[in-house]
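Show me the folded form of this:
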Amino acid sequence: MAPTAKQGQEVRRRLLAAAVELIPERGWSAVSTRILAERAGVTPSVVHYHFSSVQDVLTEAAITMMREVLAATDFTSAPTPAAAVDAMLGSIEQYDGTDPTSLLFTETYLAATRDEHLHAQIAALITEFRARLADWLAIHQVAEPAATAAVLAATIDGLLLHRTLGPESPHLTTVLRRLVS
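Now for the predicted structure:
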């Protein structure tokens, strides 16, 4: 690969990394070309050389992070549906609702209410995750696997959103395990 292509990939990577930092710090709508360029250590014109708009940088950065978090939500090695619930709950333990990843998700969901393209990309991620979970639940003979997957996915999302608002129920795991029994 030519040095120029490598440099271009590095600049693009820095812009995306800066967006991942700035979305939770400032909020989606407060990230400007100037702020993004400054954080990435480039001139503002470079942002528009690599992306058609700041929104495109933010969207790609957020969707990539969301895809990584969903991929890391590994329930497939669990021996039982109850163990899968435990694995899913365990995968979100590191997020307290105020950490950068939680805030990135919250900001991105909010931005998706005003951006159809972002909305469609998030919907596709959720659909893929639900399908993967539903297929696994079907193999493990859980009743109504698609509906159960939708409820579990929404519950996990809701738990992350609610974490900053108050304590979780001590019986949450029991209730979710019952859902898959």
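
Every contact and neighbour count from this point should use C-alpha atoms.
Noted.

Return the distance of the helix or strand hosting Trp136 from the chain's centre.
In this structure, Trp136 sits in helix 116-139 according to DSSP states H and E. Relative to its chain's centre, helix 116-139 lies at 12 Å (Cα atoms, centre = their mean, to the nearest Å).

Run through the neighbouring helices and strands of the following helix or strand past it.
Using DSSP H and E, the helix or strand that follows helix 116-139 towards the C-terminus is helix 145-162. Packing contacts for helix 145-162, counted by 3 or more Cα pairs under 8 Å, 6 or more residues apart in numbering; DSSP states H and E, involve helix 100-112, helix 116-139.

tell me what the helix holding Trp136 is packed against?
Using 3+ Cα pairs under 8 Å, 6+ apart: helix 116-139 touches helix 54-72, helix 100-112, helix 145-162.

re earlier: could you look over the helices and strands packed on helix 145-162 and pick the most buried one?
The highest mean neighbour count among these, using mean count of other Cα atoms under 10 Å, belongs to helix 100-112: a mean of 20.

Just want the angle from it to helix 145-162.
For helix 100-112 against helix 145-162, the angle between stretch directions is 110 degrees (axes from the mean of the first three to the mean of the last three Cα atoms, to 10 degrees).

ok, Thr106 - contacts?
Contacts for Thr106 (Cα atoms under 8 Å, 6 or more residues apart in numbering) come out as Leu161.

here's the other one to compare against:
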Amino acid sequence: MSFRLLFAAFAVSTLAGCATAPATCNSANSDASLIAKMQCDHSGGYSAQIRQREQELLDARAENELFHRVYEEISAQQQATRQSLDAQRQQQANLQQSLNSLLGQLKSRHASKSQVQQQIATLEQDLQRSPTSGGSAADIAARQQELKALQQKVSRLQLSLGYE
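Presented below is the predicted three-dimensional model:
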């Protein structure tokens, strides 16, 4: 009887010692055997998945924060249409800087997604064509319309990336 117990313990320890690549471990796999789960836990496969998902979450939070900053600056720009031309130019520069930062980060993070790259390119073209507004009422009204359109495009980009 003790020989069988010793043999079973040896077999389990031998199987548990087999190397398991972290990429093959999937914590959501409920069909995996107990030995496979032990191998993944022992080899650090589950820990690697957790670290990767935590990093993805941190990246997504940073991008979401940039989206919110852009929205705040668009709102500030909309409010600035009632202010002096100098204040409008300063807020336009702040908005441009935030948008460039956001678009640069999105370009590098989502380089493999052609639809996102196309939306980014369209936004960049629109920003280059957008003149700074003058002081007349017609210029202010036109700038408000441009800002509304910009806000809608940024919203579509944000939704296509899965952010809210």
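
Just give the TM-score of the two.
Here the TM-score for the pair of chains, by TM-score structural alignment, normalised by the length of structure 2, is 0.32; 92 aligned residues with a Cα RMSD of 5.5 Å.

can you put the helices and strands packed on helix 145-162 of structure 1 in JSON lines and add distance to His50 of structure 1?
JSON lines is the format used below for these (distance: least, Cα to Cα, whole Å):
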{"stretch": "helix 100-112", "distance to His50 of structure 1": "21"}
{"stretch": "helix 116-139", "distance to His50 of structure 1": "19"}
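
Between those, which one is closest to Ala83 of structure 1.
helix 116-139 (11.7 Å; Cα to Cα).

Give me the contact list for that closest one.
By Cα under 8 Å, 6+ apart, the residues outside helix 116-139 of structure 1 that reach it are 59, 63, 67, 70, 76, 81, 109, 111-113, 144-150, 153.

Could you report the separation of the residue nearest the centre of structure 1 from Ile122 of structure 1?
The C-alpha lying nearest the average C-alpha coordinate of structure 1 belongs to Met66 (Cα atoms, centre = their mean; 2.3 Å). Applying Cα to Cα, to the nearest Å, the value for Met66 of structure 1 to Ile122 of structure 1 is 8 Å.

do Gln55 of structure 1 as well
15 Å.

same check, this time on Ala40 of structure 1
In terms of Cα to Cα, Ala40 of structure 1 sits 25 Å off from Ile122 of structure 1.

ok, now Ala61 of structure 1?
With the distance defined as Cα to Cα, Ala61 of structure 1 ends up 12 Å from Ile122 of structure 1.

Please identify every residue contacting each of those two.
Residues touching both Ala61 of structure 1 and Ile122 (Cα under 8 Å, 6+ apart): none.

so how far is the one helix or strand Ala121 of structure 2 maps to from its chain's centroid?
Element membership of Ala121 of structure 2, judged by DSSP H and E, is helix 114-129. The chain centre lies 17 Å from the centre of helix 114-129 of structure 2; the measure is Cα atoms, centre = their mean.

what does stretch 112-127 of structure 1 give?
Using Cα atoms, centre = their mean, the offset of stretch 112-127 of structure 1 from its chain centre is 11 Å.

picking that back up, determine which of the helices and strands packed on helix 116-139 of structure 1 approaches Leu89 of structure 1 most closely.
Using Cα to Cα, the nearest of those to Leu89 of structure 1 is helix 145-162, at 7.4 Å.

tell me which residues in the closest one are buried?
Within helix 145-162 of structure 1, the residues scored as buried using 16 or more other Cα atoms under 10 Å are Pro145, Ala146, Thr148, Ala149, Ala150, Leu152, Ala153, Ile156, Leu159, Leu160, Leu161.

likewise stretch 85-100 of structure 2?
By neighbour count with 16+ other Cα under 10 Å, stretch 85-100 of structure 2 contains the buried residues Gln88, Arg89, Gln91, Gln92, Asn94, Leu95, Gln96, Ser98, Leu99.

So which of these sit within helices?
Using DSSP state H to define helices, the subset of the buried residues of stretch 85-100 of structure 2 located there is Gln88, Arg89, Gln91, Gln92, Asn94, Leu95, Gln96, Ser98, Leu99.

and the second one, how far is that from Ala80 of structure 2?
What that stands for is Arg89 of structure 2. Plainly put, Arg89 of structure 2 is 9 Å away from Ala80 of structure 2 if you go by Cα to Cα.

If you count contacts, what does the helix ranked longest in structure 2 end up packed against?
In structure 2, taking DSSP H as the definition, the longest helix is helix 45-80. Identification of packing neighbours for helix 45-80 of structure 2 by 3+ Cα pairs under 8 Å, 6+ apart yields helix 85-109, helix 137-160.

Columns distance to Leu15 of structure 2 on top of those, output as TSV?
Shown next, in TSV, are these (distance: least, Cα to Cα, whole Å):
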stretch	distance to Leu15 of structure 2
helix 85-109	39
helix 137-160	45
